[in-house]
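Peer 1: Please work out how this folds:
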Amino acid sequence: MAEEKRLGLIEHLDELRSRLIVALVAILVTTALAYIFSDTLIFILRLPAGDIKLRAFSPMDGFLIRFRVAVYGGVFLAAPVWIFEVLRFLSPGLLPRERKFIFPGVVAMLGLFALGNVFGYLMLQNMFSVLFTMFGSELEYFPSADQYISFVTYFLIATGLAFELPIILLLAIKIGFVSIDQVKRQRRVAYFALFVFAELITPVADPIIAPTVVMIPMLVLFELALFIARFIAPKPTTATLPAETNATS
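Peer 2: Next comes the predicted model:
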């Protein structure tokens, strides 16, 4: 019996290793591809800030910044592969009715993250126009390429993850971690939490309008997730029906 368990564990680890290799190879290939077009990617990231010239303050910045942008792009481009490999590794532990949600779930995750990136990118121009006016006449902005690229990429990652809210909420309801009624009862708390999150990822002087603009699409996705959850939420068991019947008789 112990020998069978050991062999099962070895097979499990071998499968994990093979899937990790496939995922890493995919990321390496897409990272190399993104590095070839890293100048174009940096231009796209710089565009929302207007006519500014990014400055490097270290001899290694030219390579390191291009490499960092390439890694971000490579991980994003390879996302369908490594997410698929992760889910294929986990799928033996899922029920058949749960496996049918894998493909639409992956598509929804990638689509929402990309939508969040697009939304965040469109927000950047207005955000920078406000931030640049805060320097006044006594300060002059000399943008560091390293700091600027880090700021933009982290902001885009944050907005992309924010748009994953419906997937997280649907998963929590599906596994029974929370119920639809519980979420509805705490709707005001959820709205406030979304506003606080939007406040944190919009570093502008205006504490109301900009975070509200960021929060609106998240609210729409939140309500959409609640609507969809009605169709996938676990059905109440009938085990409690006899007790309820006796209580009322």
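Peer 1: Every contact and neighbour count from this point should use C-alpha atoms.
Peer 2: OK.
Peer 1: does the residue nearest the centre of the chain sit in a helix or strand, and which one?
Peer 2: What sits nearest the mean C-alpha location of the chain, by CA atoms, centre = their mean, is residue 161, with 2.5 Å. Element membership for residue 161 (DSSP states H and E) is helix 145-162.
Peer 1: quick revisit: contacts only, for the residue nearest to the residue nearest to the centre of the chain when sequence neighbours are not counted.
Peer 2: Excluding the flanking residues, the one nearest residue 161 by CA to CA, 6 or more residues apart in numbering is residue 113, at 6.2 Å. With contact set as CA atoms under 8 Å, 6 or more residues apart in numbering, residue 113 has these partners: 159-161, 163-164.
Peer 1: Could you also give me the structure for this next sequence, so I can compare it with the first?
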Amino acid sequence: MDGEAAQLGFWEHVGVLRSGVLFGATVFIVAAILVFSYGGDLLTAKLLSAAPSELVFLSPLGPFLFKMKIAFLGGAFVSLPVWLAFFSRFVGTALPREKRLVFYGLVAASFALGAAAIAAAYLYLIPISLDVLSGFTVPGTSLMLTAESYLSFVLLQMLVSFVVLELPVVIIGLAYLRLLDPAALTSRLRVVFLALLIGLAVLTPTTDVFTLLIVAVPSFVLCIAALAVAKRVYNRDIS
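Peer 2: Presented below is the predicted three-dimensional model:
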């Protein structure tokens, strides 16, 4: 594979990239059409199951645009493994064999952690956040959620959770590429933990310290474990 990658010129690489992008885009479009036509109601029911009250639309186009967003979301989830497989193979061919295996392992770990982050947000973070936020009231007002605002809230929770759990892979990957010195980051561990705690407090807006600790402690453990692995990777690369 290394010899094959070395024989390809610039425009050949562009052609391979274009073919992969077209294939990924085709999978995304087909999956989105199928979700819109057949699986939209099931996916919508799953996403709306944690809603604290009945959702409303404020315009005649609201239901159609909502179903379009659900279809795009389903297409993105279905096509994500295809995109990851293509880009990891495309980038991996330019790396030496031993580095390529580590790179593929990081991609697989990133995908697994991303799936775990989405599941944790759906099963735990979103219901807790909605329960806490619905307890904040303003006299003389009532809470009325639109379907669009609820979907945006759910996607934001999943995105932030995804970023938090991807942090270990990012730390190890940057150390492996020698773009980050884990020892320097370890020396500022208090700052790292404070920033992570603030991010988790925003992610899970709860007044219950115990609930925050349930989320924060595993995140701290992941960060420490990632720094330990990153140190080994960084020092081994030096030697």
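Peer 1: how about the residue nearest to residue 161 of structure 1, what's its match in structure 2?
Peer 2: Counting by TM-score structural alignment, residue 113 of structure 1 lines up with residue 114 in structure 2.
Peer 1: where's the residue in structure 2 sticking out farthest from the centre, which helix or strand?
Peer 2: Farthest-out residue of structure 2 from its mean C-alpha position, per CA atoms, centre = their mean: residue 140, at 38.2 Å. Per DSSP H and E: residue 140 of structure 2 is located in neither a helix nor a strand.
Peer 1: sorry, back to before: export the contacts of residue 113 of structure 1 to TSV and append columns for distance to residue 235 of structure 1.
Peer 2: Output for those, formatted as TSV (distance: CA to CA, whole Å):
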residue	distance to residue 235 of structure 1
159	33
160	31
161	29
163	27
164	25
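Peer 1: Looking at those, which is nearest residue 242 of structure 1?
Peer 2: The closest of these to residue 242 of structure 1 turns out to be residue 164 (CA to CA; 40.1 Å).
Peer 1: for structure 1, what spans make up the helices?
Peer 2: 2-36, 38-46, 61-77, 79-90, 96-99, 102-133, 145-162, 165-174, 180-185, 187-200, 209-232, 241-248 (DSSP state H).
Peer 1: Report all helices and strands that the first one contacts.
Peer 2: This means helix 2-36 of structure 1. Counting by 3 or more CA pairs under 8 Å, 6 or more residues apart in numbering; DSSP states H and E, the packing neighbours recorded for helix 2-36 of structure 1 are helix 61-77, helix 79-90.
Peer 1: re earlier: how much space separates the residue farthest from the centre of structure 2 from residue 149 of structure 2?
Peer 2: To residue 149 of structure 2, residue 140 of structure 2 is 21 Å away according to CA to CA, to the nearest Å.
Peer 1: got it, and residue 232 of structure 2?
Peer 2: 44 Å.
Peer 1: Please apply the same query to residue 89 of structure 2.
Peer 2: Counting by CA to CA, the separation of residue 89 of structure 2 from residue 149 of structure 2 is 37 Å.
Peer 1: Check residue 92 of structure 2 too.
Peer 2: Distance, residue 92 of structure 2 to residue 149 of structure 2, by CA to CA: 40 Å.
Peer 1: Neighbour count for the two, which is higher?
Peer 2: Ranked by neighbour count (other CA atoms under 10 Å), residue 92 of structure 2 and residue 149 place residue 92 first, with 20 against 13.
Peer 1: Skipping its backbone neighbours, what lies nearest the more buried one in space?
Peer 2: residue 100 (5.2 Å).
Peer 1: what's the answer for residue 20 of structure 2, then?
Peer 2: Nearest one to residue 20 of structure 2, counting by CA to CA, 6+ apart, is residue 86 at 6.4 Å.
Peer 1: Check residue 146 of structure 2 too.
Peer 2: That would be residue 56: by CA to CA, 6+ apart, it lies 4.7 Å from residue 146 of structure 2.
Peer 1: quick one: that neighbour and residue 69 of structure 2, what's the gap?
Peer 2: Applying CA to CA, the value for residue 56 of structure 2 to residue 69 of structure 2 is 16 Å.
Peer 1: do residue 18 of structure 2 as well
Peer 2: 26 Å.
Peer 1: Neighbour count: the two, which is higher?
Peer 2: It is residue 69, of residue 18 of structure 2 and residue 69, that has more neighbours when counted by other CA under 10 Å, with 17 against 12.
Peer 1: Need the counterpart of the more buried one in structure 1.
Peer 2: Aligned partner of residue 69 of structure 2 by TM-score structural alignment: residue 68.
Peer 1: which residues touch its match?
Peer 2: No contacts exist for residue 68 of structure 1 under CA under 8 Å, 6+ apart.
Peer 1: To which residue of structure 1 is the residue farthest from the centre of structure 2 aligned?
Peer 2: Aligned by TM-score structural alignment, residue 140 of structure 2 pairs with residue 138 of structure 1.
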